[in-house]
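Colleague: Pasted the sequence and its predicted model underneath.
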Amino acid sequence: MEEVVIIGAGPTGLMLAGELRLAGVRTTVLEKRAEPGDLPKANGLGGQIIQLLDHRGLLERFSAGSPFAGRAPGFPFGSVPLKFAELGGESPLQLLMIQQPRLERLLRERAAELGAEIRSGHRLRKLAQDDEGVTLEGDDFRLRARYVVGCDGGHSLVREQAGIGFPGTTDDEVMLLGHFTAPQANIFDVAQVNGLRQGWNHTQNGRLLLTSLQPGVHIVGVREKGTAPATAVTLAEFAAAVRRVSGVDLPLGEPIWLSSTVSQARVADRYREGRVFLAGDAAHLFPAGGSALNVGLMDTANLAWKLAAHLNGQAPPGLLDTYESERRPVAVHTLRHTRAQAVLERLTGEDGTALRDLLGELFAFDQPLRRLGELLQGSDIRYGTAPAEHVNGGCAVSGEHPLTGRFAPDLALTTTEGPTRVAELMRPARWVLLNLGFSELDDLALGNLALGNLAGDDRLHVVAAHCVDPPADVLLIRPDGYVAWAGTDGLPEAMTTWLTPQPA
């Protein structure tokens, strides 16, 4: 019997495979495509996933050759620009420009290096679960697994077969998106002459997007009311849509790829049904804002270490349930602000212009600008603090240290082995107990935890270090990078709550 089978080898499934293998879980990925996709469905990553890539030692590898990697000087909220460069300090939003085919290739390489088995051309047809495991059947295979994770996108068969609802709404507009090689006539010059600009253009018939992310290639998007084409979009259909919305015949150039989508706003009514879990687009779809990959990939880091602890007999009661209680509120939170962005982008006429102009004035102030940056980054997320049945729905208890439940800051540290960072300590995806100056840590915490049961536990890395202005005497950091506890008061209880001693 397989330990964990992942359905879908998109970015979410491949990231989860790597995270599970880091935790020592035997992992198989089933992908219906015979070959990896080559369409740039996504053009980059934004938010805390970039910090997680740094934690895993992958950021330099993924950033190589990227046209942009770092703190974003600006970003659109809907179609209202956020000018982070005007904050006078570090931008709250991180971006990494990387197209989806390269992202998938790197994640696939990573998962394979760690020992995950990836089987292409294996289309799931049905699944059924019982008390012992899950049976998976396809045209040419039949597998048994202890657990299954559906990373198979918005039309998830896993979600459907598990009987998990997917409430929400479907947009009444169609989005045509195309990447084109630069034509002989400069499309942006022609657009400017006709009163169009780079970015989103609002007209009485819809919206037109004109942008470029790399030299020699430009991106054109068209949104208008209607239904998605029944077959693949043709260049003639795309050009006609541009003409209807803008009133201009633009020199599009040669298409690299063309696609059509209809936005949806949905969150699964639960993330788990017995031995079946959901992650990524199978669990949530957002109508705007480029947040889907950030949320989906962060889902995987949350689920992997918990599933591994359960499989190894090291999970405290209720730990697997905290995947939903922590990550589903994040999706609901993200859906709210992406719905707001979609409305800002969609609203036309004088009403739309007035609303965007007013919000543009408000977003020029530091406090709302920083708040929106944190929203897009995901740094406003704060988890509850106990893996119990009454877990606090993503909100930490009043009176706890401000870092508890938040993503750990990347502190510059000095240890007896030399300089390091928090991110470097997180490479193996283990628990880290970071002593930043409390001299009696061993007596206070580890001694009170029956050290004999935790000594030699390879899940826990105890590090004594110094840093400038330490935020707390002690940080207990989870494998996914979030602080389970900060400070010494209550630390022994936090450790016994999260770290069930290894079985004899």
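Modeller: The structure has been received and is ready for your questions.
Colleague: Please count neighbours and contacts with C-alpha atoms only from this point.
Modeller: Noted.
Colleague: State the distance from the nearest residue to Lys83 once chain neighbours are set aside to Leu376.
Modeller: Nearest residue to Lys83 in three dimensions, chain neighbours excluded: Gly74, at 4.5 Å (C-alpha to C-alpha, 6 or more residues apart in numbering). Noted for Gly74: a distance of 12 Å to Leu376, by C-alpha to C-alpha, to the nearest Å.
Colleague: next up, a second structure to put side by side with the first:
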Amino acid sequence: MDYDVIISGGGPVGLMLACELGLQGVRVAVLERLAEIDQTIKAGSVNTPTAEAFYRRGLLPALEEAQEHTMVAFRQFMAQGGEKPKPPSFAGHFAALWLKGDHVDEDDPAFADRGPAARLVGVRQQDIEHLLGVRAAELGVEVLRGVELTGFEAAADEVTVHAGDRELRCRWLVGCDGGRSTVRSVAGFEFPGTPPMITGHQAIVTMEGAERLGVGWTHTDTGIYVHGPVPGRILTVEFDGPPEDRTTPVTAQELQASLRAVSGVDVTITEVKTATRFTDNARQVTTYRLGRVLLAGDAAHVHSPFGGQGLNLGIGDAVNLGWKLAAVIQGRSPEALLDTYTAERHPIGAWVLDWTRAQVLLMRPEARSRALRAIVSDLVDTVAGTTYFVKKISGVSQRYDLPGDHPLIGRSAPDLELADGSRLADHLRQGRGLLLDLGAGLDHARVPVLAAKPVDARDFSGLLVRPDGIVAWAGNAPDAALEEALATWF
């Protein structure tokens, strides 16, 4: 075999998966058709599970530096036009409804023990892709830019990949090649869902008359538009059907017409720096694996960008799949372990699709949607309502359906502060499982055991943490449930 794994697509999802595999010593290559990182405006925020994934691999400082670059641009935008009243604290949005940070119940248990990762929010997708590229090189991952997968044949024990005039053999192929995935199409994955109803544009532009635009998300009688949070950034949503053509370059005239139509302001766009169209096409494959071919990210699920869930959903796929695929390749787990990838990630993907569909319906400029929007707006303006939406958007409420009664099981592990000055995340950097013994007398040959004392008292004395940071068992003494969890995951 040329490689254990070939990944088609070198965006953040493909690179994150490659890094997780490379960390385990797996021979992996990434095929990326673009010679350079795509600068088209894309995602600009990370949720808590994504931040935790980077934090647990020692990448938090790099993310914090990238976030500071974003905040510099944000402060420049807010300074345009002189002094302005300080806006209310911002905790996200749902269907263009502003979620106020001072309405969030910070004492909700879902926000507890997230550690330094909770500080991360605003990071550009391009910055994430850059730092993952650096990390992949450090791990010895081959990233072949300017090389596009054009086809493949999957057999019972190998996959032959065609990339132009190259032919490469691997044991597993993973499609991280976006919403129009070649891997998904050639493999024959079913891709059901709902068709698009909107035309959206997102761009960074130079324009005249921008001072007359509102800041942030604005709902109008004709659609939705967004101005900011960085200079020149605009987003428009029109509800008269999908675009006739999504392949031709977006022009200044097209953006200007859309922005004028939804804002009612005669803005003049003089230059387009980066622009893209989008729709609310919402589809998801029925399984994330067919034989030796797997999918992750937009190749497995597509939806509108509302709520900023796409990048985070894909990173979650990569972190869930990486350690499992490595364990199977290296003979540490049976192939059946890969079945848990679809079982765990498909429900979260399905939720994201519905989350974005609900927002589109609430934003429609028609009487029924406006009536429902008024009710949701009232709910959003309460502490309980805001806390509910922020828990969903931030990802802190995510849970896998794993056996066991303890509330931590199936959730992201708490970032416990330990008596020696370290935190739990510091002990997860190698991508291995961990049996944390806080006094339960735990010992096992399958996974490393860390005997430690927590700074704060807990209602458990032991945790079994998977390589992806998910709690597989929690208790106060070794029991049959711990043995079962060890046998299942290790």
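Modeller: Done, it's in. Predicted model only: the values in this text are computed from it and were never measured.
Colleague: TM-score for this pair?
Modeller: Once superposed, chain against chain, the TM-score is 0.88 (TM-score structural alignment, normalised by the length of the second structure); 458 aligned residues with a C-alpha RMSD of 2.2 Å.
Colleague: quick one on the thing from earlier: give the burial count for the residue nearest to Lys83 of the first structure, as a bare number.
Modeller: 16 (other C-alpha atoms under 10 Å).
Colleague: so what corresponds to it in the second structure?
Modeller: Under the alignment by TM-score structural alignment, Gly74 of the first structure pairs with Ala91 in the second structure.
Colleague: three-state assignment of that match?
Modeller: Under DSSP: H, G, I helix; E, B strand; the rest coil, Ala91 of the second structure falls in the strand class.
Colleague: Could you check which residue of the second structure pairs with Ala429 of the first structure?
Modeller: Aligned by TM-score structural alignment, Ala429 of the first structure pairs with Gly431 of the second structure.
Colleague: Nearest spatial neighbour of its match, chain-adjacent residues omitted?
Modeller: Nearest non-adjacent residue to Gly431 of the second structure, counting by C-alpha to C-alpha, 6+ apart: Pro467, 5.0 Å away.
Colleague: Map the one you found onto the first structure.
Modeller: Alignment note (TM-score structural alignment): Pro467 of the second structure maps to Pro479 of the first structure.
Colleague: And the host helix or strand of Ile6 of the second structure, what does it pack against?
Modeller: If you go by DSSP states H and E, Ile6 of the second structure is part of strand 3-8. Here strand 3-8 of the second structure touches helix 12-23, strand 28-32, strand 166-175, going by 3 or more C-alpha pairs under 8 Å, 6 or more residues apart in numbering; DSSP states H and E.
Colleague: now those as CSV including mean neighbour count and distance to Thr274 of the second structure?
Modeller: Compiled in CSV, these are given as follows (neighbours: other C-alpha atoms under 10 Å; distance: least, C-alpha to C-alpha, whole Å):
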stretch, mean neighbour count, distance to Thr274 of the second structure
helix 12-23, 28, 19
strand 28-32, 24, 20
strand 166-175, 20, 26
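Colleague: of these, which approaches Glu335 of the second structure most closely?
Modeller: Closest to Glu335 of the second structure of those is strand 166-175 (C-alpha to C-alpha; 11.8 Å).
Colleague: mean per-residue distance, that closest one to the first structure?
Modeller: Its aligned residues in the first structure lie a mean 0.5 Å from strand 166-175 of the second structure after superposition (mean C-alpha distance after the TM-score superposition for the first structure).
Colleague: if you line the two up, which stretch of the first structure does that strand fall on?
Modeller: Strand 166-175 of the second structure maps onto residues 141-150 of the first structure, going by TM-score structural alignment.
Colleague: quick one: contacts of that stretch?
Modeller: Here stretch 141-150 of the first structure makes contact (C-alpha atoms under 8 Å, 6 or more residues apart in numbering) with 1-8, 122, 132-137, 156-159, 275-279, 282.
Colleague: Go again with 7 Å.
Modeller: 1-8, 132-137, 158-159, 275-279, 282 (C-alpha atoms under 7 Å, 6 or more residues apart in numbering).
Colleague: do the same with stretch 465-474 of the second structure
Modeller: Counting contacts by C-alpha under 7 Å, 6+ apart, the residues outside stretch 465-474 of the second structure that touch it are 319-320, 323, 406, 408-413, 431-435, 460, 462-464, 482, 485.
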